[in-house]
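> Quick one: sequence plus predicted model below, questions after.
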Amino acid sequence: MSEIIGKESFKHVSYLWDHAKAAELAGDEVALLLYRSNLLGADLRLTNYGGGNTSCKAIAKDPLTGLDTEVMWIKGSGGDIGTLTRSGLAALYVDRLRSLENVYRGIEHEDEMVELFNHCIYDLASKAPSIDTPLHGFLPFKHIDHLHPDAAIAIAAAKDGKRITQELFNGEIGWVEWQRPGFDLGLKLRECLNDNPGIKGIMLGSHGLFTWGDTAYESYVNTLTVIEQCAEYLEANYGKKRPVFGGAKLADVPAELRKKQAAALAPVLRGFCSSERHMVGHFTDDARVLEFTNSNDLDRLAPLGTSCPDHFLRTKISPLVLDLAPDADLSDAEALKNALAPAFEAYRAMYKEYYETCKHPNSPAMRDPNPVIILYPGIGMFSFSKDKQTARVAAEFYINAINVMKGAEAISEYTSLPRQEAFNIEYWLLEEAKLQRMPKPKPLSGKIALVTGSAGGIGKAIAKKFVQEGAVVILNDLNAERLDGAAEEFKTAFGKDAYATAQLDVTNADQIQQAFDTASLAFGGIDIVVNNAGLSISKTIEDHTQKDWDLLYDVLVKGQFLVTQAAVQVLKKQAIGGDIVNIVSKNALVSGPNNAGYGSAKAAQLHLSRLNAAELGADKIRVNVVNPDAVISDSNIWAGGWAEGRAKAYGITVEELPAYYAKRTLLGEIILPDDIANACFALVGGLMKKSTGNVLNVDGGVAMAFVR
């Protein structure tokens, strides 16, 4: 088979198998399972993040008897096949798993079987087995793939999908009607195979695809071949019966306008979606999204919701479609909020009715009634969730759902899950138990922070601290090379969803606006702004030039003013409060030599902070100050002659400065960037949410800098 099949055989899926690499894994079926799984998960056309399941069965030594026994390795609960490792697998005795049929009491007692899976565990270090475990266990094949490919689900979700499947594959793919995953569905798959010996896969109505093989490679190729055939069939039918999605209702909008409108609207949407907890957003104007949102069929199809359970769990019962013209004037935030409020109220009412109509006596309490997916015709799609990754993945899932609707409509008529079935999935007690096992949110989960000058020194330490505590950040700096280095560092440490970047000169109003637009497009808005960017010049009054003076006041005072001004516009659009923290200095309070420009600019920053706190309190926007002193490590402030100037003022050498500064403090401590980061977190981490207008000294104790 390896000589016949190659990547040239596939147009609609990615053939990634490397025979040389696979040969290195020969004899280790589990390693081959992981290899196959990772390849399948690398192509989002085959399955979405966290979706689907893969397994293998192989002979292993029973640790109790020493005899050979058949063991099934399968992706554990909550895993992702694209990133699956051995630690993410569950391993179960096959004979014990199948023997559970003897105690199965019927579909009304389905959920109790999950606990019994634990009695079948072979490897005590196993991940918890997922609800899909019996679906793989009752099929006899050595290697099995259960995926959610768009092309297959389009057929599975078509009104006459069963007939199409039969005709397309000449009876070689079986069909099992929609049923919630569980023990009984595993028995139904076995029954389908027994009734149709020799089939090479099974289509699950509205759900997905099962395929298999005797080896990892045979399973991989069989899976790709079946999906390729589905995709070819859809492609041949696009536009044949009628234009895709009924044709375009709206003309294309230029990309620049789409981004402008999305950046203006995102904070308003985020405010509505954060009525119960802070949400992080994601925006995409992907061509597939625009084809759907600009179409005549949008109003008919969008309310139907999705079909595949994985799509539904991520995207909710249905999206909210905005009644806004693509070129609508979005400049008046209050008018915009008033215009959109009825749509959100109606969505929440719809969701409450859905819950009340479908709930069972033991259903969990109703969850957040706000939409996850919001469609803006002509502009694109917004998604909101607890963190950036979840919001981004929700958008990916809805694109999968769009692909499914497109395909189903091309060959037949799209059908979604019935509302009751959708509810039974969303409020499944096993799903609720999974949610309850999730780690407790970190203090800054759902928060978005912009720290000026965050590519080095104090700014980078603050940004790191915020990400470690759950926030996402907009990294920025005047120096592009320094910014690129920080971005690479954050990507390695925290992953791509933890940050966005913007080159920023805090004296440039256009760049400031672009930075906040970046925050809105990447994450939906802003919650925390730290005015940290700065520089220092130490000269006698005689040596100080007007250029020195202007530069200090431009960066420190005007920069803080302009950034705060732009931040307030976004914060007021959201109407969920926020934090502004200004990194000032001990020098704002202490008079010292050779410091007229820097010290007076710092004093202006301090008083500007007080003024802003007084003005913004009614909007729940807190403004507080951190006053550092002598933070030498990795700081730009010590470049450009400042260290030499301060050493000269004190009559010491530059090398003696750290010890000199520590010695003169009450605590005798050297101050580090992390100390300032911890102070910022103390102000924004939630424990001081009723405090504003404060000054927090982080200087080791300088009595002259005590606020009085």
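Received, thanks.
> Please count neighbours and contacts with C-alpha atoms only from this point.
Noted.
> what about the strands in the stretch 451-600 of the chain?
Taking DSSP state E, counting those that start in this stretch as the criterion, the stretch 451-600 of the chain contains strands spanning 472-477, 499-503, 528-531, 578-583.
> What are the contacting residues of the shortest one?
Spelled out, it's strand 528-531. 447-452, 560, 563-564, 567, 578-583, 684 (C-alpha atoms under 8 Å, 6 or more residues apart in numbering).
> what's the offset of it from the middle of its chain?
Averaged C-alpha coordinates place strand 528-531 at 22 Å from its chain's average position (C-alpha atoms, centre = their mean, to the nearest Å).
> And the first one, by the same measure?
Relative to the centre of its chain, strand 472-477 is centred 16 Å away, using C-alpha atoms, centre = their mean.
> who does that strand touch, helix- and strand-wise?
Here strand 472-477 touches strand 448-451, helix 457-468, helix 480-494, strand 499-503, helix 509-523, going by 3 or more C-alpha pairs under 8 Å, 6 or more residues apart in numbering; DSSP states H and E.
> The same query, at a cut-off of 10 Å, please.
strand 448-451, helix 457-468, helix 480-494, strand 499-503, helix 509-523, strand 528-531 (3 or more C-alpha pairs under 10 Å, 6 or more residues apart in numbering; DSSP states H and E).
> then this one, side by side with the first:
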Amino acid sequence: MTQGTINATVDELIARSNRLGADPTNTNYAGGNTSAKGTETDPVTGDPVELVWVKGSGGDLGTLKPAGLAALRLDRMRALVNVYPGVEREDEMVAAFDYCLHGKGGAAPSIDTAMHGLVDSAHVDHLHPDAGIAIATAADGEALTERIYGDKVVWVPWRRPGFQLGLDIAAIKEKNPQAIGCILGGHGITAWGDTSDACEQNSRWIITTAQAYIDEHAKAEPFGALLEGYGALPEAQRRAKAAALAPTIRSIASTDRPMVGHLTDSDVVLDFLARAEHTRLTELGTSCPDHFLRTKVKPLVLDLPADASVEDCQARLRELHEAYRADYAAYYERWADDDSPAMRGADPLIVLVPGVGMFSYGKDKQTARVAGEFYVNAINVMRGAEGLSTYTPIDESEKFRIEYWALEEAKLARMPKPKPLATRIALVTGAASGIGKAIAQRLAAEGACVVIADLDPAKAQEAAAEIGGPDVAVGVGADVSDADAVKASIDAAVLAFGGLDLVVNNAGMSISKPLLETTEADWDRQHDVMAKGSFLVSREAARVLIEQGLGGDIVYIASKNAIFAGPNNIAYSAVKADQAHQVRLLAAELGEHGIKVNGINPDGVVQGSGIFAGGWGAKRAAVYGVEEKDLGKFYAQRTLLKREVLPEHVANAVFVLCSPDLTHTTGLHVPVDAGVAAAFLR
């Protein structure tokens, strides 16, 4: 086989993987794996060598690239059969795959590698389609498989993924030459084919045939009758209640370690929670290993109707959380042995609230969102299984063996160290340009999820898109002088990311006039935006921070003018002094809740500044007798360090104040002015 043919084999595999992975009816995000076999010349011996290319550990089929494949020698893989020590020691076989690798680079082989290498077919797909798992988790799944597929698809009883499962499927393929694939009990499907196209067609046929059978034969209401009072609230009411409950639920989910959240209020979730059987089914937990590794074995379910008050829901959620933690600890104790990893945490990753929706949690927004997607997959699986039969997931002991698998622990240990602000959720006002935008960019770069609030919502959304999209940043409109608009922006933050940890009061404007030219309207407008605006933002943010009980940071972008008195600037400088004292007052009041409040006093930040571009620069330049274009240089020359202050310098200071290295500092004002002696703090 030529190099061009080899590349074509890999190209076909990638294209097939991307097509299958792009369709959520075929498999969940990062779920399943695909492979292709071919021949390459060994660069050492010059002899042909048979290889298998298989999706590596942790990759996603929909976005798979060649670097995400592991390439292994088939002769060495097949030789592992001779040294296989049996199911009690099969974890050792994953390490043995490393001795089968061909060439440099590539991904780490996954636990499913044996399935792909040992099955005698040029192309193999292993997928987690909802329809397929519905058959796999039905109480009579084996009989259903025969009824639906005849002898074209073979039932495989549940077995934990690994080398023995690969041997089992290889034996089934050999004994059933007419078969195109199998249903893996409790788990998913596997299909094979002589060509890449044939393999893909077989995978799709197994999935669509299962779905068609479910559609035709399932009972009308597999989740039971509607429960009175448990139906979905109207959208506006639902979102308002979700925002009110989000801080409490995040507090629950973050007891052991901080989490980022995601809200799913789709019809699938809301209808499930409105049905009589949802309590029984949620208690049974999920079945597919990919599902419960992301969602924990079962969710926390609020047992109150949709119209229950926020206060009643909060109180009941806290009670249920205590019971959930005790139940999870008992689950761990039931199945742990001396070799089991330590318990990783007893908090739920999925919280279900009737009438409102599902809150899902993870180490970042993407992980939280995907956990929610996986539980939607689980709901679809339960619907299919209950529609045809009775939903019967794998045994609890098997779930534990996978959740606390040594291989899973090793996989977690390989994950990169989190960034300093990972799991933190920030809201920055006035963040579509200038200092605010630089702050938002720096916080996101350090791992935070960021809400960009700005008077211009279109510019806020544009800035968020530049930073990285909805898993990293969202943009919202906010007039900080309007209490309702401020509350809406805080609600948007908790709905987008599950809560709030860090607030930067940066929104501002400047009216540069002498005393006698400053009107009452000028004074009121300046104070409405900056003094009142900072107060409103801090007040609404504090409600969330206190309810969460996770501490937090509030940072004010004040000014050198809060300390230093200059001419023709009465309204702006007075309001900056107001902000500076708000820092001290709030630091004193909020400290008991673990909330730090600090300020930054910049000066001369001309570059990228919306204030300077809006006329302030021209007026200040006139006061100092310089060209407007030279104002930044002028400010720099009057400093002790002779350096111009840029927006990123202010952003650096915000990061330091909120970083893990400055956890014991509150009530501080940090000058970022390149050294202005007259503005030294005294």
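All right, it came through fine. These numbers come from a predicted model, not from an experiment.
> before we move on, back to that, kindly reformat the strands of the stretch 451-600 of the first structure as a markdown table containing mean neighbour count and distance to Leu336 of the first structure.
Supplementary listing: the strands of the stretch 451-600 of the first structure in a markdown table, determined by neighbours: other C-alpha atoms under 10 Å; distance: least, C-alpha to C-alpha, whole Å:
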| stretch | mean neighbour count | distance to Leu336 of the first structure |
| --- | --- | --- |
| strand 472-477 | 28 | 26 |
| strand 499-503 | 22 | 27 |
| strand 528-531 | 26 | 23 |
| strand 578-583 | 26 | 20 |
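> and Asp214 of the first structure, which of the ones you listed is closest to it?
strand 499-503 (43.8 Å; C-alpha to C-alpha).
> Point to the residue nearest the middle of the first structure.
Per C-alpha atoms, centre = their mean, the C-alpha nearest to the average position across the first structure is that of Gln389, at 1.2 Å.
> Might you report the residue contacts of that one?
Contact analysis of Gln389 of the first structure by C-alpha atoms under 10 Å, 6 or more residues apart in numbering lists 280-282, 395, 495-498.
> Repeat the analysis, applying 6 Å as the threshold.
Going by C-alpha atoms under 6 Å, 6 or more residues apart in numbering, Gln389 of the first structure touches Asp497.
> relative to its centroid, which residue of the second structure is most remote?
Computed with C-alpha atoms, centre = their mean, the maximum C-alpha offset from the centroid of the second structure is found at Leu516, amounting to 54.1 Å.
> Return the residue of the first structure aligned against that one.
Mapped onto the first structure by TM-score structural alignment, Leu516 of the second structure lines up with Glu542.
> quick one, strands of the stretch 251-400 of the second structure?
260-264, 300-301, 350-353, 357-362.
> now those strands as a markdown table including distance to Ala329 of the second structure and mean neighbour count?
Shown next, in a markdown table, are these (distance: least, C-alpha to C-alpha, whole Å; neighbours: other C-alpha atoms under 10 Å):
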| stretch | distance to Ala329 of the second structure | mean neighbour count |
| --- | --- | --- |
| strand 260-264 | 23 | 27 |
| strand 300-301 | 14 | 22 |
| strand 350-353 | 17 | 25 |
| strand 357-362 | 19 | 29 |
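> Indicate which one of those strands is closest to Trp53 of the second structure.
Among these, strand 357-362 comes nearest to Trp53 of the second structure, with 30.9 Å by C-alpha to C-alpha.
> Figure out the helix or strand that Glu200 of the second structure lives in.
According to DSSP states H and E, Glu200 of the second structure maps onto helix 196-217.
> coming back round to it: and the strands of the stretch 451-600 of the first structure as CSV, adding distance to Asn370 of the first structure?
CSV is the format used below for the strands of the stretch 451-600 of the first structure (distance: least, C-alpha to C-alpha, whole Å):
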stretch, distance to Asn370 of the first structure
strand 472-477, 22
strand 499-503, 25
strand 528-531, 23
strand 578-583, 21
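> Can you show me the helices along the stretch 1-150 of the first structure?
Assigned by DSSP state H, counting those that start in this stretch, the stretch 1-150 of the first structure shows helices spanning 19-24, 29-41, 94-99, 112-116, 133-137, 150-156.
> picking that back up, pull up the aligned stretch in the first structure for the helix holding Glu200 of the second structure.
Mapping helix 196-217 of the second structure onto the first structure (TM-score structural alignment) gives residues 216-237.
> Mean deviation, that stretch versus the second structure?
Aligned to the second structure and superposed, stretch 216-237 of the first structure gives a mean residue distance of 1.0 Å (mean C-alpha distance after the TM-score superposition for the first structure).
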